[in-house]
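1. Here is my input, please return the structure:
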Amino acid sequence: MPSLIPDVIPTGTFAAREQPTLPVASGLRVRPWEPKDAPAVFTAFQDPVMQQWHARVAHSEDEVRDWIEEWRTSWHGERHAFWAVADAESDEIAGRIALRGITLADGAAEIAYWTMPAARGRGVAPTAVTALCRWALDDIGFHRIELLHATGNNASCRVADKTGFLLEGTKRSALLHPDGWHDMHLHARVGADPTPPVNYGESMPG
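-> So this is what the prediction gives:
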């Protein structure tokens, strides 16, 4: 059935180009994942804080290489887009940033992120979120980006506040974690929202 409303972002916008490296502040790079990153990701998912909020564990570096291959190929499927956040000089992995559940027709996606245990406290998450939102909203033309986190994850709530994601409400008993069902805070940014200055001195734990 034909729609009266044109797609906000045309199909093929991602698939027709290579995944970019995004400009970012504070001595970091936001770049596509590479197979060499597997040991760092494996280490990240041994961390109890990561397991608490992401409900996932890595059993081997080979398993992680499969994840990375999925992250790399998902770009051309235009449903998800994953980037590594790395030190600009050493290329050491500091975290991950992603757009998940992309719906090009609606210009909508969910932003997700985590930081390496050794990188916490350096503002990695707000820096990466700011860079990805600038690219998605200003360059690509997304209209709405959502950010969800368990209500108990106070650090992630601070990241949302710092990067201009307004709290819209609470989704009750919305996500199952190893310790049971969690309520989730729903934050969002739309294209017309201003971007606040970011305090880069603090990051999130997971």
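2. drop to CA atoms for contacts and neighbour counts, all remaining ones
-> Noted.
3. and stretch 156-164, how far out from the chain's middle?
-> Distance of stretch 156-164 from its chain centroid, counting by Cα atoms, centre = their mean, to the nearest Å, is 13 Å.
4. One more: stretch 132-151?
-> On the basis of Cα atoms, centre = their mean, the separation between the geometric centre of stretch 132-151 and that of its chain is 9 Å.
5. To check against the first, give me the structure of this:
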Amino acid sequence: MPETAANAPETPGGTVTDIPAAALESVRDLTGVMITTGRLVLTAPSPADVDAIYRICQDPAIQRYTTVPSPYEYEHARDFVEKVVPVWAKEGSNAVFGFYHATSGQLLGMIGLHGISGPEAKNGAMAEIGYWTAPEARRQGYTVEAVRAICRWGFAQLGLERIEWIAFDGNEGSRAVAVKAGFTVEGKLRSRWVHRGERHDGWIGSLLPGDPIPR
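-> All right, here's what the predicted structure looks like:
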């Protein structure tokens, strides 16, 4: 488990836990990472969040535009929290966080950098961002704030050279968040996915280390 710095460094996106040099090898343990912003705390979900995740993932928009199982059962939420996220963190393959209101502690959504690769990979250090937001937390800027913070962290702490945003064609909410966070929408991926038994187009965008990330 990475140690938490006694005086965590300040970054433009907030305060993050430091990652020891040993964890920056091709296999990096991301367990215990925390990112804070003005209104949010980003940290791995805990068993206390299972009920909320199960409830939120019943939302029709989340089931339509993400790859969560459908129907979404309670066991899916529990396995995600207790098995999937910890394994991903230990492997360093996916950095998944709940984003919580810094004052109330309410779970507002989930966000992650997925398919993390290092500089030794064929296409270098990259990841794909993904997120969903609880219906009651939408249109308040929380997701944009979380996206900006995790991208700054990914560039600064993981050395990423490109972060991709990919969404189903028609997911205007996700697109609006990505654009506000500084992503450039690059185009359409025709017939990119089979989702719920149907083939769908997608959108793709990117954020690079030199791109401005709005405040």
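6. close enough to count as contact, L99 of structure 1 and G107?
-> No: in this structure, L99 of structure 1 sits apart from G107 without contact. The criterion is Cα atoms under 8 Å, and the distance is 11.7 Å.
7. what's the longest strand in structure 2?
-> In structure 2, assigned by DSSP state E, the strand with the most residues is strand 184-195.
8. Enumerate the positions of it that are buried.
-> By neighbour count, and taking 16 or more other Cα atoms under 10 Å as the criterion, the buried residues in strand 184-195 of structure 2 are 184-185, 188-189.
9. what range in structure 1 does it sit on?
-> Aligned by TM-score structural alignment, strand 184-195 of structure 2 corresponds to residues 166-177 of structure 1.
10. got the contact list for that stretch?
-> For stretch 166-177 of structure 1, the surrounding residues in contact (Cα atoms under 8 Å, 6 or more residues apart in numbering) are 52-55, 150, 160, 181-189.
11. Pull out the buried residues from those residues.
-> Members of the contacts of stretch 166-177 of structure 1 that pass the buried threshold by neighbour count (16+ other Cα under 10 Å) are listed as 53-54, 150, 160, 182-189.
12. Which strands and helices lie in contact with the top helix by length along structure 1?
-> For structure 1, the helix with the greatest residue count under DSSP state H is helix 61-77. Based on contacts counted as 3 or more Cα pairs under 8 Å, 6 or more residues apart in numbering; DSSP states H and E, the elements that helix 61-77 of structure 1 packs against are helix 38-44, strand 81-87.
13. Tell me which of those is the most buried.
-> Of all the helices and strands packed on helix 61-77 of structure 1, strand 81-87 has the most neighbours on average by mean count of other Cα atoms under 10 Å, namely a mean of 25.
14. By how much does it deviate from structure 2 on average?
-> Overlaying structure 2 shows strand 81-87 of structure 1 at a mean distance of 0.7 Å from the equivalent residues (mean Cα distance after the TM-score superposition for structure 1).
15. Read off where whichever helix or strand comes after that strand ends up in structure 2.
-> For strand 81-87 of structure 1, the following helix or strand on the C-terminal side (DSSP states H and E) is strand 93-103. Strand 93-103 of structure 1 corresponds to residues 107-117 in structure 2, going by TM-score structural alignment.
16. Also stretch 132-151 of structure 1?
-> Stretch 132-151 of structure 1 corresponds to residues 150-169 in structure 2, going by TM-score structural alignment.
17. Regarding structure 2, what is its longest helix?
-> With DSSP H as the criterion, structure 2 gives helix 142-158 as its longest helix.
18. In helices, which of the contacts of stretch 166-177 of structure 1 fall?
-> For the contacts of stretch 166-177 of structure 1, membership in helices holds for 52-54, 160, with DSSP H as the criterion.
19. if we can go back for a sec, if you count surrounding residues, which of L99 and G107 of structure 1 has more?
-> The neighbour comparison of L99 of structure 1 against G107 (other Cα atoms under 10 Å) goes to L99, with 24 against 21.
20. Tell me who's in contact with that one.
-> 80-82, 109-112.
21. could those residues go into TSV alongside distance to W71 of structure 1?
-> Formatted as TSV, the contacts of L99 of structure 1 follow (distance: Cα to Cα, whole Å):
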residue	distance to W71 of structure 1
H80	8
A81	7
F82	6
A109	16
E110	15
I111	14
A112	13
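22. Closest one to Q46 of structure 1 out of the residues you listed, please.
-> Distance to Q46 of structure 1, by Cα to Cα, is smallest for A112 among these, at 18.8 Å.
23. is it true that the closest one lies in a strand?
-> Yes: counting by DSSP: H, G, I helix; E, B strand; the rest coil, A112 of structure 1 is located in a strand.
24. sorry, back to before: now the longest helix of structure 1: buried residues?
-> Under 16+ other Cα under 10 Å, the buried positions of helix 61-77 of structure 1 are 61, 64-65, 68, 71-72, 74-76.
25. relative to strand 81-87, how tilted is it?
-> Regarding helix 61-77 of structure 1 and strand 81-87, their directions subtend 120 degrees when assessed with axes from the mean of the first three to the mean of the last three Cα atoms, to 10 degrees.
26. Contacts for helix 61-77 of structure 1, please.
-> Residues lying outside helix 61-77 of structure 1 but in contact with it, judged by Cα under 8 Å, 6+ apart, are 14-16, 19, 32-35, 38-39, 41-42, 58, 80-82.
27. Once you drop chain neighbours, what's closest to D37 of structure 1?
-> Sequence neighbours aside, I93 is the residue nearest to D37 of structure 1 in space, at 7.3 Å (criterion: Cα to Cα, 6 or more residues apart in numbering).
28. Distance of G27 of structure 1 relative to A155 of structure 1?
-> Going from G27 of structure 1 to A155 of structure 1 by Cα to Cα, to the nearest Å gives 22 Å.
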